[in-house]
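A.B. asks: My questions concern the predicted model and sequence given below.
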Amino acid sequence: MPPAQPPSVLESLARRHGVLMVMDVVESVRLMEEDEGGFVRRWRRLVEQTEQQVLPVHGGRIVKSLGDGLMLEFGDARQCVGAAFGIQQAAQDLNRPLEAAHHLCLRMGAHVTDYLCDRFDIYGSGVNLTARIAGLAGIDQLLVSAGLRDQLTAGLHADVEDLGECWLKHVRNTIRLFRVSAPGSATSAPAASS
């Protein structure tokens, strides 16, 4: 009888389905170079508010900290969008006493997808796609995939703008994206090129 084969890496991971959001600070390298201590203090305060005040209300959790960004996980699309608006508001509140050049300006991308996870991290092409969507977002924008937009119910208080089919870096096919913003706060700024 041949020896038993060890389980594959994939067999040791749990499969999940949910909504992922990636957010990061625009021009974080410049902000860090100009005032490392101030940037870190402001960023840590935003992460703390996100973890303690925003995510408990919207059923989300921090999957990982990226140094100048976060990857977040949610059970559904409405929770994700509600949390995005809450995080944007928290950042605006932190920015209020500062000159514009020192603001923490966020860009966010969200996608509903399947992924693999263990106790340390999450993995899969959907994770990478979510990060690419965030990379296309402009300053203070939330971009979402068509799959996520389709899960938003008609009662959601948000402005949704169809951006059409978009090319994402290192992604073979185009993906239809939507800009989602709190009512009346929609920005005319274009999505950033990536």
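C.D. replies: Perfect, I can see it now.

A.B. asks: rest of the way, CA atoms for contacts and neighbours
C.D. replies: Will do.

A.B. asks: For stretch 46-65, what is the distance to the chain centroid?
C.D. replies: 12 Å (Cα atoms, centre = their mean, to the nearest Å).

A.B. asks: ok, now how distant is the closest residue to Ala182 other than its chain neighbours from Ser181?
C.D. replies: Residue nearest to Ala182 in three dimensions, not counting chain neighbours: Ala158, with 4.7 Å by Cα to Cα, 6 or more residues apart in numbering. According to Cα to Cα, to the nearest Å, Ala158 and Ser181 sit 6 Å apart.

A.B. asks: same deal with Leu142?
C.D. replies: 7 Å.

A.B. asks: more neighbours, these two?
C.D. replies: Neighbour totals were compared for Leu142 and Ser181, and Leu142 leads with 28 against 22 (other Cα atoms under 10 Å).

A.B. asks: what's the spacing between the more buried one and Arg119?
C.D. replies: Going from Leu142 to Arg119 by Cα to Cα gives 28 Å.

A.B. asks: Also His102?
C.D. replies: Computed with Cα to Cα, the distance linking His102 and Arg119 is 35 Å.

A.B. asks: For those two, indicate the residue with more neighbours.
C.D. replies: Of the pair His102 and Arg119, His102 is the one with more neighbours under other Cα under 10 Å, namely 19 against 8.

A.B. asks: Please compare the first structure with the one that follows:
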Amino acid sequence: MAATRRLAAILAADVAGYSRLVEADEEGTLGRLKALRAEVVDPKIASHKGRIVKTTGDGLLVEFSSVVDALRCAAEVQAAMAERNGPLPRDRRIDFRIGIHQGDIVAEDGDIFGDGVNVAARLEGLAEPGGICVSARVQEDAAGRLDLTFEDLGGHNLKNIVRPVRVYRVPIARTAVTAPLPLPDKPSIAVLPFQNLSGDPEQEYFADGMVEEISTALSRIRWLFVIARNSSFAYKGKSPDLRQVGRELGVRYVLEGSVRKGGSRVRITAQLI
């Protein structure tokens, strides 16, 4: 079949922490994921006129003709998943991360290619577990047409994408009042983004890299549960109450800090709560 070009809304989704879930309980994880696809995800996609282009072990790529349909589908899926995950301990929850972009695609032999697909996949990687990230194109088209809000995360340089993409987070309303998450059986910690006190925006990369290194080092400790980076970075640029953060993320400890660079010297401070 000859290749055709068209404008489409692309939804990319994957399961956060899939490898960890499979390692802990392969048969149970695959069974629960299959049930969620059959009972929640696939019916929502069909009801909003989406087409599942391809699936992987932990993710899927979906094409919609309408941005509104794509975003409404994503919001309903995440709301349903939050309700299902509510009673489960954190280490057994299946959380999807979703990215949506509207762009030009090339369709051939049932598959789709192009920047529209690539950007959606990168946005998915920026979303927190249970969250949705969209591009400015999606935000502009959907604003005022859906009962959703958009939190501006600023411009991002996405891997293999030439131009910066403005990213928006779409908060999903939880049913009723969200109860504090149950604490894992083993010690648990969230490493929040460190503040850049240098007055130099370029030092943001250094500060974020420092947090990633700390999180990676801590995650190697078998008896310590470390919250995923995407969940912790949802608090970037904010000044939250750390005890409230602990309750929201379901961890016993929260690490915060700051980075200040002056000349050839760097000062890093950290506080464990």
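C.D. replies: Happy to help now that I have it. Please read these numbers as outputs of a predicted model, since none were measured by experiment.

A.B. asks: contacting residues for the residue nearest to Ala182 of structure 1?
C.D. replies: By Cα atoms under 8 Å, 6 or more residues apart in numbering, Ala158 of structure 1 lies in contact with 180-183.

A.B. asks: residue in structure 2 matching it?
C.D. replies: Following TM-score structural alignment, the counterpart assigned to Ala158 of structure 1 within structure 2 is Leu148.

A.B. asks: again with Leu66 of structure 1
C.D. replies: Under the alignment (TM-score structural alignment), Leu66 of structure 1 pairs with Thr56 in structure 2.

A.B. asks: Now do the helix or strand where Leu163 of structure 1 lies: distance to the chain's middle.
C.D. replies: Leu163 of structure 1 belongs to strand 159-166 when elements are defined using DSSP states H and E. The chain centre lies 17 Å from the centre of strand 159-166 of structure 1; the measure is Cα atoms, centre = their mean.

A.B. asks: what comes up buried for that strand?
C.D. replies: Counting neighbours by 16 or more other Cα atoms under 10 Å, one finds that the buried residues in strand 159-166 of structure 1 are Val160.

A.B. asks: What helices and strands are in contact with that strand?
C.D. replies: Applying 3 or more Cα pairs under 8 Å, 6 or more residues apart in numbering; DSSP states H and E, we find strand 159-166 of structure 1 packed against strand 175-181.

A.B. asks: Mean per-residue distance, the strand it packs on versus structure 2.
C.D. replies: In this overlay with structure 2, the average offset of strand 175-181 of structure 1 from its partner residues is 0.9 Å by mean Cα distance after the TM-score superposition for structure 1.

A.B. asks: related to what we said a few turns ago, so the strand holding Leu163 of structure 1 versus strand 175-181, what angle?
C.D. replies: Counting by axes from the mean of the first three to the mean of the last three Cα atoms, to 10 degrees, strand 159-166 of structure 1 lies at 160 degrees to strand 175-181.

A.B. asks: Now strand 159-166 of structure 1 on structure 2. Mean distance?
C.D. replies: Relative to structure 2, strand 159-166 of structure 1 is 0.9 Å off (mean Cα distance after the TM-score superposition for structure 1).

A.B. asks: what residues does that strand touch?
C.D. replies: Here strand 159-166 of structure 1 makes contact (Cα under 8 Å, 6+ apart) with 174-184, 186.

A.B. asks: for stretch 45-62 of structure 1, same thing?
C.D. replies: Residues external to stretch 45-62 of structure 1 that are found in contact with it (Cα under 8 Å, 6+ apart): 70-75, 79-80, 82-83, 86-87, 90-91, 94.

A.B. asks: and the lengthiest helix in structure 2, how far from structure 1 on average?
C.D. replies: Within structure 2, and with DSSP state H defining each element, the longest helix by residue count is helix 67-85. Between helix 67-85 of structure 2 and its aligned stretch in structure 1, the superposed structures give an average distance of 1.7 Å (mean Cα distance after the TM-score superposition for structure 1).

A.B. asks: what's in contact with that helix?
C.D. replies: Under the contact criterion Cα under 8 Å, 6+ apart, helix 67-85 of structure 2 has outside partners 8-11, 40-41, 44-45, 48-50, 64, 93-96, 98, 100, 102, 130-132, 138, 141-142, 145-146, 172-175.

A.B. asks: same thing but 7 Å
C.D. replies: For helix 67-85 of structure 2, the external contacting residues (Cα atoms under 7 Å, 6 or more residues apart in numbering) are 9, 11, 40-41, 44-45, 48, 64, 93, 102, 130, 138, 141-142, 172, 174.

A.B. asks: just stretch 127-143 of structure 2 next, same as before
C.D. replies: For stretch 127-143 of structure 2, the external contacting residues (Cα under 7 Å, 6+ apart) are 16, 67-68, 78, 95-102, 123-124, 126, 165-170, 230-231.

A.B. asks: got the buried residues for that stretch?
C.D. replies: With burial defined by 16+ other Cα under 10 Å, the residues of stretch 127-143 of structure 2 counted as buried are 127-139, 142.

A.B. asks: Okay, helices next: where are they in structure 1?
C.D. replies: Listed in chain order, the helices of structure 1 (DSSP H) span 28-34, 36-49, 55-58, 77-95, 125-136, 146-151.
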